[in-house]
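Novice: here are the coordinates; sequence isn't available:
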């Protein structure tokens, strides 16, 4: 088991103690540090800024949103960060959802799986630097067709000026639905899992195996990384810890997506919490946020987090590892917790 520090995206401002958290993570044996983006701070700038003070940890995006940049642009970001970090970059990508893609980026959301496949292929073509990058679409035409609306007809195929440090920068995909997880198993180097539960490990492994069985699949299961974002708390007061995470669960289930399409809510439906999801969503959409939080069952929170005494947390980490998770991406926000988790995982003689 590896540990990653998930810094996520900013709220109203930067994470005040991010440099201290990152330093503690590197000192404590963490494997990687990740940043994210939603519709505020971007993922790459904080990663490069804060990552410049590191020398060992891998630096990843979890996730950078596909709609935010053309694939050639994100390839430029990736090869730049990889050079500056000495080959420590992980490019984590995700499709986000229609509210953000169409409402914030002004891009169509239709056919997200096909878009992801094409997007990743263009990035790999840029990083391979074997020739001029050409893509026939239909989503990312390179060069822009001469007969397309607004075209000057002067577009030309190019290959990157800068030679990538690595042609095989690992690409991990954030995926929640079965088809997207299968696609991840086929074309990616790792899966960024959110709201993971070991209880459904067999289902997840079946989805990954489906993708890895397809012709031309990139990795075998032994070569593939599964990184699960998880809240970890070492405490004797489990009910209080669960209560602290109910507001964020209610937000993502009830407010981070439309009533017609909310990928986070669908994850919990597949986990068997359909009635709770309906109640949380109804309260949230009606503006009854306190009622939405109160409608979140304890177990709905607990099974996607690791909480308890040090011994209980150690045992749970072993259970997640046995389920197929190779990295826990923890959302720790205190230096003490970062160090405690590092000592807990990396000092275990059986690990």
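Specialist: Yep, it's here. No experiment lies behind these values; they were computed from the predicted model shown.
Novice: alpha carbons only for contacts and neighbour counts from here, please
Specialist: Noted.
Novice: Now residue 316: which helix or strand?
Specialist: Counting by DSSP states H and E, the element that carries residue 316 is helix 310-322.
Novice: With residue 38 instead?
Specialist: Per DSSP H and E: nothing holds residue 38, as it lies in no helix or strand.
Novice: Hmm, residue 11 and it touching each other?
Specialist: No. With contact defined as Cα atoms under 8 Å, residue 38 does not count as touching residue 11 (9.7 Å).
Novice: ok so, going back, would you mind identifying the next helix or strand past the helix holding residue 316?
Specialist: The element immediately downstream of helix 310-322 (helix or strand, assigned by DSSP H and E) is strand 327-330.
Novice: ok, the nearest residue to residue 82 once chain neighbours are set aside - how many residues close by?
Specialist: The spatial neighbour of residue 82 that comes closest, neighbours along the chain excluded (Cα to Cα, 6 or more residues apart in numbering), is residue 89 at 4.9 Å. Residues within reach of residue 89, counting by other Cα atoms under 10 Å, total 28.
Novice: put this beside the first:
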């Protein structure tokens, strides 16, 4: 199992481009397989990754993930091909549906038939990246429009790699099966190793539908990570991000991360965290987030415990474990990169 590093939704804009490049350069030096930029309502991941491509030589670069509601499928294909060319063939395209909060509240688009939309979207992206005329008729996308005065076009450039790897973020059984059917990789987030192992059955089901070998599908869980001799301190470092996801990443009615916690057996705690976040704020939500939930959803604790959890992810079938860091300073984050690499060796 290799390690990846997620720079989050703010990336170089939050910590400064020089600091972020130091982190990514250190990850590359330490042998991290990949660096990922995510998307919320902050920094643009495509721009960030294009910039990181210029400052690195070997590390793979991934979008983890680009929200399909934020840009058309062909716009995503153009960005993917561009980054792959700028990086010399090191780009991986991670896609996801996001949820109603961002789709409707930020992008102003209805969150309807997300899995059908994701399937259509991936098909159009693959056609465009192959530089074939983009013709598609699906339940959520049609190109060209039936009453259009335009004709089907082919993209003027292509990626270095053909086919360019596409990874899908997926949390529920149907979404995981879809990843197994149409994607080159699966990106679960906040999945304990035990749940990764259980969910691989859904991935295999999707792969079987398409006549694919599931062994060829990358499994890359994303987790918040913090190693420290003081286990309580390690939990406190990752607790704010987990409280945000469980409490604020969605409405009271639809929060996929909160639903995941319910499925994992933490229904009561997840409900308390969400109520505290929506009725009070981050501080109140953190107070309601118990240690056992933090221990399950994050890679945190003493070096011995983190080593054990890394081994558990390896045994569960993870091919790459993507770690996000919330340590307070640049030096702390650099230290964490080294510590995690050592524990995974």
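Specialist: All right, it came through fine. Every value quoted in this text rests on a predicted model; they were computed, and no experiment measured them.
Novice: What lies in contact with the helix holding residue 316 of the first structure?
Specialist: Judged by Cα atoms under 8 Å, 6 or more residues apart in numbering, the contacts made with helix 310-322 of the first structure from elsewhere in the structure are 1, 198, 232-235, 306-307, 344-345.
Novice: again with stretch 107-115 of the first structure
Specialist: 67, 95, 97-98, 101-102, 139, 180, 183.
Novice: just stretch 93-101 of the first structure next, same as before
Specialist: Contacts made with stretch 93-101 of the first structure from outside it, assessed by Cα under 8 Å, 6+ apart, are listed as 38-39, 61-67, 107-109, 112, 116, 171-175, 257-258, 262-263.
Novice: so it aligns onto which residues of the second structure?
Specialist: Counting by TM-score structural alignment, stretch 93-101 of the first structure falls onto residues 95-103 of the second structure.
Novice: Just the terminal-to-terminal distance for the matching stretch.
Specialist: One end of stretch 95-103 of the second structure to the other measures 14 Å (Cα to Cα, to the nearest Å).
Novice: Point me to the helix or strand that includes residue 224 of the second structure.
Specialist: Secondary-structure element containing residue 224 of the second structure, defined by DSSP H and E: strand 222-227.
Novice: That strand vs the first structure, average offset?
Specialist: Comparison of strand 222-227 of the second structure with the first structure after fitting gives an average deviation of 2.1 Å (mean Cα distance after the TM-score superposition for the first structure).
Novice: Show me what that strand is packed against.
Specialist: Helices and strands touching strand 222-227 of the second structure, by 3 or more Cα pairs under 8 Å, 6 or more residues apart in numbering; DSSP states H and E, are helix 231-248, strand 299-301, strand 320-325, helix 330-344.
Novice: residues in the first structure aligned with that strand?
Specialist: Against the first structure, strand 222-227 of the second structure falls on residues 229-234 (TM-score structural alignment).
Novice: which other residues reach the matching stretch?
Specialist: With contacts defined as Cα under 8 Å, 6+ apart, stretch 229-234 of the first structure is touched by 6, 192-196, 241, 304-310, 313, 328-332.
Novice: Pull out the buried members of those.
Specialist: Among those, those buried by neighbour count (16 or more other Cα atoms under 10 Å) are 6, 192-196, 241, 304-308, 310, 313, 328-332.
Novice: follow-up on the earlier one: with the second structure overlaid, how far apart is the helix holding residue 316 of the first structure on average?
Specialist: Helix 310-322 of the first structure, aligned to the second structure and superposed, deviates on average by 1.9 Å (mean Cα distance after the TM-score superposition for the first structure).
Novice: for the second structure, what spans make up the strands?
Specialist: In the second structure, the strands defined using DSSP state E lie at 2-6, 34-37, 60-63, 66-67, 91-96, 136-137, 142-143, 166-169, 185-187, 218-219, 222-227, 299-301, 320-325.
Novice: which position in the first structure aligns with residue 185 of the second structure?
Specialist: Taking TM-score structural alignment as the criterion, the aligned counterpart of residue 185 of the second structure in the first structure is residue 190.
Novice: Please read the previous query as pertaining to residue 249 of the second structure.
Specialist: Looking across to the first structure (by TM-score structural alignment), residue 249 of the second structure lines up with residue 256.
Novice: Cheers, nothing more for now.
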